[in-house]
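Asks: let's see this in three dimensions:
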Amino acid sequence: MEPAEKYLFTYKGFYFQPDMASAEYLDTLEDFEIRDSDVFLVTYPKSGTIWTQNILSLIYHEGHRDGTEKVDLLDRVPWLEYNIRNADYISRPSPRLFASHLPYYLAPKGLRNRRAKVVYVARNPKDVMVSFYHFSKMAVKFEEVEDFGIFMERFLAGKVLASSWLDHVEGWYTHKDDFNILFLTYEEMKKDLKSSVLKLCNFLGKRLTEKEVDAVVDQATFNKMKADPRANYEFMPLDILDHSKGPFLRKGTVGDWKNMMTVAQSERFDSVFKKRMEKLPFKFCWDINEES
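Replies: Model prediction:
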């Protein structure tokens, strides 16, 4: 059941990728200097991270919105714990945007002064798990688990990158008063993207014209993103993602778990997750055609 050390290592009870982060680097993040203007996008993997990275980039960068700049998402909204391009985050001009899968207890201490902003996006965990399973096939540095049933048991036990989905969502929500945080769900973004963009703008204090908001919404649709080389992660090197195994942006739907999970697997999943999920404030939508 335990993932091989070649693929994951544990740091303070949380799983990371060994060749993309180190304990020494993670140690430095506790005292990472936070600016009041910083924005952190926090998610559990496969919860709409790239989508929201793109939306934040479109909101903040007019050049991204009007197509005059070709800066990709990894430079626009880089990963805090996975500094893939060895960027100098300290001298980066404000406002700085970061993406992260960190649990609440590993977030930089400075975020707890509640001035910098945190956007947390959650997604229903069955779709997260199915997306994670497909992603593991193209992620070169991931352990490929062919058998979906085995992958599901690892996911339920939190023996995957970023550990337990329940712990991650629960942790950030339970400690929400420690942070200046906005919670969104992937499903509400799918149902009404414009409302979600306006909610983000309001939280971030960004005043966009109606025309600019419409441009953000238009360019943040799944098909537009999938075709946008700045946003579709095709710029990731081949030693990280094997693009021949499929697109990074696969379907972007709600309810795809029904195409993968058997009734027995769904019931097994519910038996592990349901009790704790019922205590969460989010009403997760399990199928875009049904109300949550």
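
Asks: could you use CA atoms for every contact and neighbour count after this?
Replies: Fine.

Asks: go ahead and flag the most central residue of the chain.
Replies: Thr49 (3.0 Å; CA atoms, centre = their mean).

Asks: so that residue makes contact with Thr43?
Replies: Yes. Between Thr49 and Thr43 there is a contact under CA atoms under 8 Å: 6.3 Å.

Asks: shared neighbours of these two, anything?
Replies: Common contacts of Thr49 and Thr43 (CA atoms under 8 Å, 6 or more residues apart in numbering): Val121.

Asks: Proceed likewise with the subsequent sequence, for comparison:
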Amino acid sequence: MKNILSFPLNSLNILTLPSRIAKKIKYGRSLHKNHVVEDVFLVSYPKSGNTWLRFLIANAIKVHYNVEQDVNLFNILDIIPSIIGDGNLRPEGPFGRTDIPRIIKSHSAYNPYYYRVILLVRDPRDVMISYYYYLKDRKQIDDKLEISEFIRHTKYGINRWTEHTKSWYYNNYGGGGGQIIKIFRYEDFLKDTHLQLSSVMDCFGIKINEKLIDEAIALSSKEKMKDSEKKHLSTNIINGKISFVRKGVASGGQELSDLDIEFIANSATDIARILGYDL
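Replies: As a prediction, the model looks like this:
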């Protein structure tokens, strides 16, 4: 199957949400004047594969329209920008094209002003592992913090993943408000990147032949991304010892203890099972 779920969402009463989610929605409302119905938001919880997905999409557009510009970790935010810090998004789509909708990255919880959404989800056990090392490498959490503590952390832990994912899935599920959300799983991209990328490009109304899809996938390989990281991030953004691109595998949380896996399951089993994850 091309994507596991597709459903419309209608308006949301933010009074029913936790305060931090309500605040994010209010922030989104303050920016909605810069959004248009055609915008497509690539939404995910952090460390769910959003960077790889943006590379795949950007390279698919590049090869389809024969764009000379290369895609790398230094310019990906120019091609597919993030909502954070971009209150005045440029009116053009990727590579400055006006015949493609703007594609915007976001880690936001549910926002009723995101009219077209591609939600990328990943096994929460692997998300916790990847997010832990990501924040630890960047000194955003205490270096002595153990992964067991991280999973239980009120700001970063599994309960936040559960809140984020449920906010998109459950809020007025099945309503008729005009929003469209398509959910893709990171693991499905690993199993059949060609099929999943083709399906994502359909969301933008772009039909790409199979040969070009394969070319885009090759340009977006983990090896290519790591080479890009070494070339660009080490000199332009962050210390070379910090790795943005990790293993990217589907391990089912193999690094975690049985108690940690049980804790994750107790928090996330209901929504994870709906998404096809057996915790």
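
Asks: coming back round to it: okay, the residue nearest to the centre of the first structure and Pro247 of the first structure: tell me how far apart.
Replies: Here Thr49 of the first structure is placed at a distance of 15 Å from Pro247 of the first structure (CA to CA, to the nearest Å).

Asks: quick one, what contacts the equivalent of the residue nearest to the centre of the first structure over in the second structure?
Replies: Matched by TM-score structural alignment, Thr49 of the first structure corresponds to Asn50 in the second structure. Residues in contact with Asn50 of the second structure (CA under 8 Å, 6+ apart) are 42-44, 105, 120.

Asks: one more: Arg122 of the second structure?
Replies: 48-49, 185-187.

Asks: most neighbours of all those, which one?
Replies: Sorting the contacts of Arg122 of the second structure by how many neighbours each has (other CA atoms under 10 Å) puts Ser48 first, at 26 neighbours.

Asks: and that one, which of the three is it?
Replies: coil (DSSP: H, G, I helix; E, B strand; the rest coil).

Asks: tell me how far stretch 163-173 of the second structure is from the chain's mean position?
Replies: Its chain's C-alpha centre and that of stretch 163-173 of the second structure lie 15 Å apart, by CA atoms, centre = their mean, to the nearest Å.

Asks: in that stretch, what counts as buried?
Replies: 163-169, 171-172 (16 or more other CA atoms under 10 Å).

Asks: how about stretch 182-191 of the second structure?
Replies: 182-189.

Asks: redo the residues you listed as CSV? Include distance to Ala109 of the second structure.
Replies: Formatted as CSV, these follow (distance: CA to CA, whole Å):
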residue, distance to Ala109 of the second structure
Lys182, 15
Ile183, 14
Phe184, 16
Arg185, 17
Tyr186, 18
Glu187, 21
Asp188, 22
Phe189, 22
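
Asks: I'd like the residues you listed as CSV, with secondary structure and distance to Ala22 of the second structure appended.
Replies: Below are those laid out as CSV (DSSP: H, G, I helix; E, B strand; the rest coil; distance: CA to CA, whole Å):
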residue, secondary structure, distance to Ala22 of the second structure
Lys182, strand, 22
Ile183, strand, 22
Phe184, strand, 25
Arg185, strand, 26
Tyr186, helix, 27
Glu187, helix, 30
Asp188, helix, 31
Phe189, helix, 31
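
Asks: among those residues, which pair sits farthest apart?
Replies: Lys182 and Glu187 (15.4 Å; CA to CA).

Asks: which residue in the second structure lines up with Leu249 of the first structure?
Replies: The alignment partner of Leu249 of the first structure in the second structure, by TM-score structural alignment, is Val245.

Asks: was I right about its match contacting Lys226?
Replies: Yes. Assessed by CA under 8 Å, Val245 of the second structure is found in contact with Lys226 at 6.2 Å.

Asks: quick one: contacts for the match of Leu249 of the first structure?
Replies: 222, 225-226, 229.

Asks: adding distance to Ser251 of the second structure and secondary structure, write those residues out as JSON lines.
Replies: As requested, these are exported to JSON lines (distance: CA to CA, whole Å; DSSP: H, G, I helix; E, B strand; the rest coil):
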{"residue": "Lys222", "distance to Ser251 of the second structure": "16", "secondary structure": "helix"}
{"residue": "Met225", "distance to Ser251 of the second structure": "20", "secondary structure": "helix"}
{"residue": "Lys226", "distance to Ser251 of the second structure": "20", "secondary structure": "helix"}
{"residue": "Glu229", "distance to Ser251 of the second structure": "23", "secondary structure": "helix"}
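
Asks: closest to Val63 of the second structure among those?
Replies: Taking these together and measuring to Val63 of the second structure by CA to CA, the closest member is Met225, at 16.9 Å.

Asks: and the closest one, how far from Ile242 of the second structure?
Replies: For Met225 of the second structure relative to Ile242 of the second structure (CA to CA), the value is 14 Å.

Asks: neighbour count winner among these two?
Replies: Using other CA under 10 Å as the criterion, Met225 of the second structure and Ile242 rank with Met225 on top: 20 against 16.

Asks: distance of the more buried one relative to Asp192 of the second structure?
Replies: 19 Å.

Asks: for Thr235 of the second structure, same thing?
Replies: Using CA to CA, Thr235 of the second structure is found at 34 Å from Asp192 of the second structure.

Asks: next: Ser199 of the second structure.
Replies: Applying CA to CA, the value for Ser199 of the second structure to Asp192 of the second structure is 11 Å.

Asks: more neighbours: which of the two?
Replies: The residue with more neighbours, out of Ser199 of the second structure and Asp192, is Ser199; 18 against 11, by other CA under 10 Å.

Asks: how big is the offset of the one helix or strand Lys62 of the second structure maps to relative to the first structure?
Replies: Following DSSP states H and E, one finds Lys62 of the second structure within helix 50-64. The superposed helix 50-64 of the second structure is, by mean CA distance after the TM-score superposition for the first structure, a mean 2.0 Å from where its aligned residues fall in the first structure.

Asks: roughly how far is that helix from the heart of the chain?
Replies: On CA atoms, centre = their mean, the centre of helix 50-64 of the second structure falls 13 Å from that of its chain.

Asks: after it, next one along is what?
Replies: helix 76-79.

Asks: where does that next one end up in the first structure?
Replies: Using TM-score structural alignment, helix 76-79 of the second structure pairs with 73-76 in the first structure.

Asks: Tyr156 of the second structure maps to what in the first structure?
Replies: The alignment partner of Tyr156 of the second structure in the first structure, by TM-score structural alignment, is Val160.
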